[in-house]
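# fold the stuff below for me.
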Amino acid sequence: MTSATNHRLAMQELRAQEKAARKAERERQKRVARDEAAERRRAARSGFANVANPRRSTLMTVLCSIFAIYCLFPFVYLLINATKSQADFTGTFGLWFGGEFNLWDNIVTVFTYQDGIFGRWFLNTILYVVVGAGGATLLAIMGGYALAKFRFPGRKAVFAVIIGSISVPGTALAVPQFLLFAQLGLTNTPWSMIIPSLISPFGLYLMWIFSEQAVPTELLEAARVDGASSWSVLRNVRLPMIRSSVTICLFLAIVRSFMVFEVNMTLTDGGPFNTTEMIAFRIYNTAFVSLKFGNAQAQAVVLFVIVALISVCQAYFTSKREVQM
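Predicted structure coming up:
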């Protein structure tokens, strides 16, 4: 009798616990539903969308459309005017095609002008891109690592100088650079193109931030305890952890090297004997010195295609590497 009573009481207690658990679960689900509804209302009021509340903002759509048109307008103008002859360029509306479609003729002229001297300009550009962008990225990696992981006097002053140099436009440094290189006797030489391209304040700042955040100091200390040298730590520990940021830094340096103009104009003017004349500077001379606007537009199209291919390759290899990791 006592055993049956105890069994009955245990079953009642178990059912009561199950009932309380179901009630608690229902209350939890109600709280979650209320929180989600409150979040949707808050998102609706603030104008932002989330996964649970897909919502379009008309104002943001209009602003983004205006910004996209602003960014795409130069490319549309470039492509349209690259199809024109010299007469059509000066005699027709700039945002529409001329009487003849001369894009192919302009591109052929680009590669056949002066027995194919465009190839020389292209090789000059590639040479300075490889040396300048590669050297700037390497120096940024080593400098960012040192600034992030080593403590030394004047570290904050170096940080202030880097931030300040990022804020100064390149054109403001054209005259001081010319005077400095003139004193050193380096104007009109390849070195006056290479040395400025090795300096990348933004790349150094980028590597500094990534090294500070993405590379644990404890991991570096463990590698040193195991007997690794500073170079081994940099190559085998740090670089694999900041590979994506290195790719970004290299890509930005490559694009900056392709677009270099003021250094080419002020320090070398393309000399000696066209050994430092790059595509961007040649486009300017073709358009505003020789007044061959159609040919200059075609050169710009070729440069745009080259940079676009580099961008696509960079995006492809970066995404492929992230999938492998």
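
# C-alpha from now on. contacts and neighbour counts both.
Will do.

# where is the longest helix in this protein?
Assignment by DSSP state H gives helix 2-46 as the longest helix of the chain.

# centre-most residue in this protein?
L252 (4.9 Å; C-alpha atoms, centre = their mean).

# which strands and helices sit next to the one helix or strand that one maps to?
Under the criterion of DSSP states H and E, L252 resides in helix 243-258. With contacts taken as 3 or more C-alpha pairs under 8 Å, 6 or more residues apart in numbering; DSSP states H and E, helix 243-258 sits against helix 117-149, helix 201-214, helix 293-324.

# and this one, please, so the two structures can be compared:
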Amino acid sequence: MLLIGAFYCLVPIVWIFVAASKSRADLFSTFTFRPGTSLLDNVRDLFAYNDGVYGQWALNSLLYAGVGALLCTLISAAAGYAFSRYSFPGRNAIFYLILAGVLLPAMTLAIPQYIIMAKLGMVGSYWSVLLPGLISPFAIYLARIYADASVPSSIIESARIDGASEYRIFATIGLPMMLPGMVTIFMLQFVGAWNNFLLPYIMLADEDKYPINLGLYTVLTRGSGEPALYGIAIVGTAVSIIPLVALLLFLQRFWRLDMISGGLRG
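From the prediction side, this is the model:
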């Protein structure tokens, strides 16, 4: 079953990279998994399209996904740690209220978020895409679960006895122990923000602020009159997958270290 699932997921990705290597004539005349010889020319055409706007889209996606995921991870880690290690009135009620947000589809929140951004005068700015993604109920839930499992209360109490402040305890003890969980949260948020289409589509009107997926959508809509643009969209899609694969390969070392440290503690 795992092999079938892997085959189902990988075949479209393989086809995208194969299609990205074909010339326009081969792309529309045949359907095979045999690579072509026009990859470099296609990549050159991609980054030359519309005065290199694809590079701007890539930088925008890195901003929305990278900065947004990093800030969301820090906020979620702080919130999850607080829910896990502090007792305060209404803690469980607030946590369950946040957890209920997991059940709400992102589509139902898009219009209220647009109205709020419009009232704040931020529609059309980078902030209109960044701010709504900083709070993630699911990320806060994961952070609390990981804090419960990885941050012993005895160590926190020992640090308090030694006179450490709560902020220092969180920064020097809580965060390092929660690092593998934070990596997971960062990865999930990065992928979600990188692939987010609906929110930028609603918030942004300036093409120079588009992320990659929204930019490629505009290319596809113009492709009905210019079939050559379909090739540019396919190459752009293939290039947009590379940062996600590279990020996953880079971050997996933190999961491996966590498994090793868990075995040593055992």
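
# which residues sit in contact with V129 of structure 2?
Neighbouring residues of V129 of structure 2 by C-alpha atoms under 8 Å, 6 or more residues apart in numbering: Y64, L199, P200, M203.

# please read the previous query as pertaining to T268 of structure 1.
So T268 of structure 1 contacts T187, N188, T189, P190, S192, M193, T276 (C-alpha under 8 Å, 6+ apart).

# how near is the equivalent of the first one over in structure 2 to P112 of structure 2?
In structure 2, the residue paired with T187 of structure 1 is V123, using TM-score structural alignment. Spatial separation of V123 of structure 2 from P112 of structure 2 under the definition C-alpha to C-alpha, to the nearest Å is 12 Å.

# okay, those two: which has more neighbours?
V123 (21 against 11; other C-alpha atoms under 10 Å).

# remind me which helix or strand that one belongs to.
Assessed by DSSP H and E, V123 of structure 2 sits outside every helix and strand.

# might one say that it is in contact with L130?
No: V123 of structure 2 is beyond contact range of L130, at 11.2 Å (criterion: C-alpha atoms under 8 Å).

# which parts of stretch 148-157 of structure 2 are buried?
D148, S150, V151, I156 (16 or more other C-alpha atoms under 10 Å).

# where in structure 1 does that stretch fall?
Using TM-score structural alignment, stretch 148-157 of structure 2 pairs with 212-221 in structure 1.

# please compute how far that stretch lies from its chain's middle.
How far stretch 212-221 of structure 1 lies from its chain's middle: 24 Å, per C-alpha atoms, centre = their mean, to the nearest Å.

# can you give me the end-to-end distance of it?
14 Å.

# mind checking which of the contacts of T268 of structure 1 land in helices?
S192, M193.

# let me know the closest of the contacts of T268 of structure 1 to G119 of structure 1.
T276 (12.9 Å; C-alpha to C-alpha).

# next one: the closest one from L179 of structure 1, what distance?
From T276 of structure 1 to L179 of structure 1 the distance is 19 Å (C-alpha to C-alpha).

# these two: who's more crowded?
The neighbour count for T276 of structure 1 versus L179, taken as other C-alpha under 10 Å, is higher for T276 (29 against 13).

# correct me if wrong: the more buried one contacts P190.
Yes: with contact defined as C-alpha under 8 Å, T276 of structure 1 reaches P190; the gap is 6.1 Å.

# and the residue nearest to the centre of structure 1, what's its match in structure 2?
In structure 2, L252 of structure 1 lands on L188 (TM-score structural alignment).

# so who does its match touch?
Applying C-alpha under 8 Å, 6+ apart, we find L188 of structure 2 in contact with no residue.

# likewise for the one 3 residues further on?
V191 of structure 2 sits next to A65, L244 when contact means C-alpha under 8 Å, 6+ apart.

# do you know how far it is from S125 of structure 2?
21 Å.

# how about N196 of structure 2?
If you measure N196 of structure 2 against S125 of structure 2 using C-alpha to C-alpha, the figure is 16 Å.

# the two: which has the busier surroundings?
More neighbours surround N196 than the other of N196 of structure 2 and S125, with 20 against 16 (other C-alpha under 10 Å).

# setting aside sequence neighbours, what's the nearest residue to the more buried one?
Spatially, and ignoring its direct neighbours in sequence, N196 of structure 2 is nearest to N213 (7.7 Å; C-alpha to C-alpha, 6 or more residues apart in numbering).

# that neighbour corresponds to which position in structure 1?
Using TM-score structural alignment, N213 of structure 2 lines up with A280 in structure 1.
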